[in-house]
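In: Sequence and computational prediction follow.
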Amino acid sequence: MKALKRFLGIVWLAFAAFSGYFCIFTFGLPKLATGKQDDLVFGIIILAILTPLIVAGLATFGYFSVKGEYDDV
């Protein structure tokens, strides 16, 4: 079970990288390029607030899982 938890930690780290890429290049930057005020506000919220929260949460969980912090649970 410990090996499975550590493997899934690697999966969470990969998912964090993928979601960061997806949030920036699919949601954030295209909205900034349109020039509309509604899209500009949405793009800023995605890039400045949501993307760091999502990536940091997934990466932290994955890091601690790979490190072995959840082995006792």
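Out: Perfect, I can see it now.

In: alpha carbons only for contacts and neighbour counts from here, please
Out: Fine.

In: so which strand or helix has the most centrally placed residue in the chain?
Out: In the chain, the residue lying closest to the centroid (C-alpha atoms, centre = their mean) is residue 55, at 2.5 Å. In this assignment (DSSP states H and E), residue 55 forms part of helix 51-67.

In: Okay, one more to line up with it:
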Amino acid sequence: MNGIKKILGIVWIVFGLATAYFGIFELGIPNFTSGKQDDLVFGIIVMIVLTPIITGGLLIFGKYALSGEYDTDN
């Protein structure tokens, strides 16, 4: 079971990097350059608030899973 947790740690890190890419390059930057005020507000919220929180949480969770913080000692 501990091996599965370490493998899932890698998966969480990959998800964290994917959300960083998606939040910045798919949602953030295109909304900044669209020229509409509604898109600009949404882009700011995604880039400054949501992307760091979601990405940071996934990366930290993956780091802890890889380092063995969630391992059970039987």
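Out: Looks like it arrived, so ask away. Bear in mind that the values here come from a model prediction, so they are computed numbers and not experimental data.

In: After superposing, tell me the mean distance of the helix holding residue 55 of structure 1 to structure 2.
Out: Following superposition, helix 51-67 of structure 1 is found to deviate from structure 2 by 0.3 Å on average (mean C-alpha distance after the TM-score superposition for structure 1).

In: ok, the residue nearest to the centre of structure 1 to residue 63 of structure 1 distance?
Out: Taking C-alpha to C-alpha, to the nearest Å as the measure, residue 55 of structure 1 falls 12 Å from residue 63 of structure 1.

In: And residue 36 of structure 1, by the same measure?
Out: From residue 36 of structure 1 to residue 63 of structure 1 the distance is 38 Å (C-alpha to C-alpha).

In: Measure the mean distance from stretch 3-11 of structure 1 to structure 2 post-superposition.
Out: Here stretch 3-11 of structure 1, set against structure 2 after superposition, deviates by a mean of 0.4 Å using mean C-alpha distance after the TM-score superposition for structure 1.

In: And that stretch, how far out from the chain middle?
Out: How far stretch 3-11 of structure 1 lies from its chain's middle: 17 Å, per C-alpha atoms, centre = their mean, to the nearest Å.
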